[in-house]
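Visitor: Just need the structure, nothing else, for what follows:
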Amino acid sequence: MAHVLVVDDSSTMRDVVGRYLSKHGFEVVLACDGRDGLAQLRADPAIRLVVSDVNMPNMDGLTMAEKIRTEMGNQDVRIVMLTTEANAELRARGKAIGVTGWIVKPFNGDLVLGPFKKFCGL
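Guide: Next up is the predicted model:
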C-alpha cells in the first residue's frame, strides 16, 4: 500500500489523520514540521502523498512544498494542505508551487483519500 507523510505541529492532528489513514490500509509516516517532513521524505522514497498543515514552526507547509518541488525535484508526490487557512492568496501560492489539493479543517478523510485513491488506482 502507498506511503503517506502527515506533517502537522499539532500532535492531536497528526494522530487523528495518521490513525484514519492507517485504518484505511496506508503506511503512515509522521512529521512535526516542514523541516522534519523534508527529512522523512528524503528517508522514505516510497511516500506518494504528503498531507500537511500550513502554519508550523521551523518551516511552514508551503515552504516545505516548494522545497519538495524545487530542491528535491520531486514532481510525483501529491501534496495536500490540510489547514485552517482559507486565504485565496495562500491557495494561489500553493497552486503555483505545485500543491495538489487544499482542504480547510476540520479533517475529512474522504476528501483526502478520494482523489489519491484514483491516482493510485485503488
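Visitor: only C-alpha atoms for contact and neighbour calcs from this point on.
Guide: Noted.
Visitor: For the residue most central in space within the chain, give me its contacts.
Guide: Note on the chain: the residue nearest the mean C-alpha position is residue 51, at 1.9 Å, using Cα atoms, centre = their mean. By Cα atoms under 8 Å, 6 or more residues apart in numbering, the residues touching residue 51 are 4, 5, 6, 7, 79, 80, 81, 82.
Visitor: Would you confirm that the last one contacts residue 52?
Guide: Yes - with contact defined as Cα atoms under 8 Å, residue 82 counts as touching residue 52 (5.6 Å).
Visitor: isn't there a strand covering residue 35?
Guide: No - judged by DSSP: H, G, I helix; E, B strand; the rest coil, residue 35 forms no part of a strand; its state is helix.
Visitor: So what touches stretch 9-28?
Guide: 1-8, 29-33, 53, 56-57, 107, 109.
Visitor: Now, of those, which are buried?
Guide: 3-8, 29-33, 53, 56, 107 (16 or more other Cα atoms under 10 Å).
Visitor: Could you also give me the structure for this second sequence? I'd like to compare it with the first:
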Amino acid sequence: MHLLIIEDNADIIANLYSYLEPLGYKLDVARSGKAGVLAATTSAHDAIVLDLSLPAMDGIEVCRQLRQQYQLTTPILMLTARDTEQDKVTGFAVGADDYLVKPYSLAELDARLKALVRRARNEHV
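Guide: Purely as a prediction, here's the structure:
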C-alpha cells in the first residue's frame, strides 16, 4: 500500500515509518499543508494520513482543497490531537473518510487504513 503522510512532527513520522514499512507500506511524506496538496495531486497514493496542525496551511484546508478544488477521491484519514466532537464533525464535513485521535494505536491505524483502501477499491474481506 502506498501512503502519503502529511505531518510535520519528525517523531511521529519516524514512528509511522518504523511500524508501517516492515508491514510492506511504501510511504511518502510532506511536512506542510502546501507540500501535502502538491504531493497528493502529482502522485497516486492508496490513502492519505493527514495531521490537522500543519505549517503553511492546516489540515482542514488541505482536505477541503483536495476534495473541492482537485476532486481527489483518495481516502483521507485525519490523524490529530484535536479531539473535540466539533473537530471531528468539521473533519468529516470537509471530506475526511476517517478520524483517529492522538495518542493512537499503530495496529488500529493499520487496520483502519486497510479498511479504507478496501472500501475505495470495492474489495471484500
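Visitor: Post the TM-score for the overlay when you can.
Guide: Overlay of the two chains. TM-score (TM-score structural alignment, normalised by the length of structure 1): 0.88; 119 aligned residues with a Cα RMSD of 1.6 Å.
Visitor: re earlier: that's a strand at the residue nearest to the centre of structure 1, yeah?
Guide: Yes - counting by three-state DSSP, residue 51 of structure 1 is located in a strand.
Visitor: what's the counterpart of it in structure 2?
Guide: Using TM-score structural alignment, the equivalent of residue 51 of structure 1 in structure 2 is residue 49.
Visitor: CSV for the contacts of residue 51 of structure 1, including distance to residue 68 of structure 1?
Guide: Shown next, in CSV, are these (distance: Cα to Cα, whole Å):
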residue, distance to residue 68 of structure 1
4, 15
5, 13
6, 14
7, 13
79, 9
80, 13
81, 14
82, 17
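Visitor: related to what we said a few turns ago, and the buried ones among the contacts of stretch 9-28 of structure 1 as CSV, adding distance to residue 23 of structure 1 and secondary structure?
Guide: Formatted as CSV, those follow (distance: Cα to Cα, whole Å; DSSP: H, G, I helix; E, B strand; the rest coil):
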residue, distance to residue 23 of structure 1, secondary structure
3, 13, strand
4, 12, strand
5, 15, strand
6, 14, strand
7, 18, strand
8, 19, coil
29, 14, strand
30, 15, strand
31, 19, strand
32, 21, coil
33, 23, coil
53, 21, coil
56, 26, coil
107, 15, coil
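Visitor: which one of the residues you listed sits closest to residue 69 of structure 1?
Guide: residue 5 (15.4 Å; Cα to Cα).
Visitor: more neighbours, residue 82 and residue 52 of structure 1?
Guide: residue 52 (30 against 26; other Cα atoms under 10 Å).
Visitor: thinking that one is in contact with residue 79, fair?
Guide: Yes - using Cα under 8 Å, residue 52 of structure 1 is in contact with residue 79, at 7.5 Å.
Visitor: Next, the angle from the helix or strand where residue 41 of structure 2 lies to strand 2-6.
Guide: Using DSSP states H and E, residue 41 of structure 2 maps to helix 33-42. Here helix 33-42 of structure 2 points in a direction 160 degrees away from that of strand 2-6 (axes from the mean of the first three to the mean of the last three Cα atoms, to 10 degrees).
Visitor: Identify the spatial nearest neighbour of the alignment partner in structure 2 of residue 66 of structure 1, chain neighbours not counted.
Guide: Correspondence of residue 66 of structure 1 to structure 2, assessed by TM-score structural alignment: residue 64. Nearest non-adjacent residue to residue 64 of structure 2, counting by Cα to Cα, 6 or more residues apart in numbering: residue 94, 5.1 Å away.
Visitor: Aligned counterpart of that neighbour in structure 1, please.
Guide: In structure 1, residue 94 of structure 2 lands on residue 97 (TM-score structural alignment).
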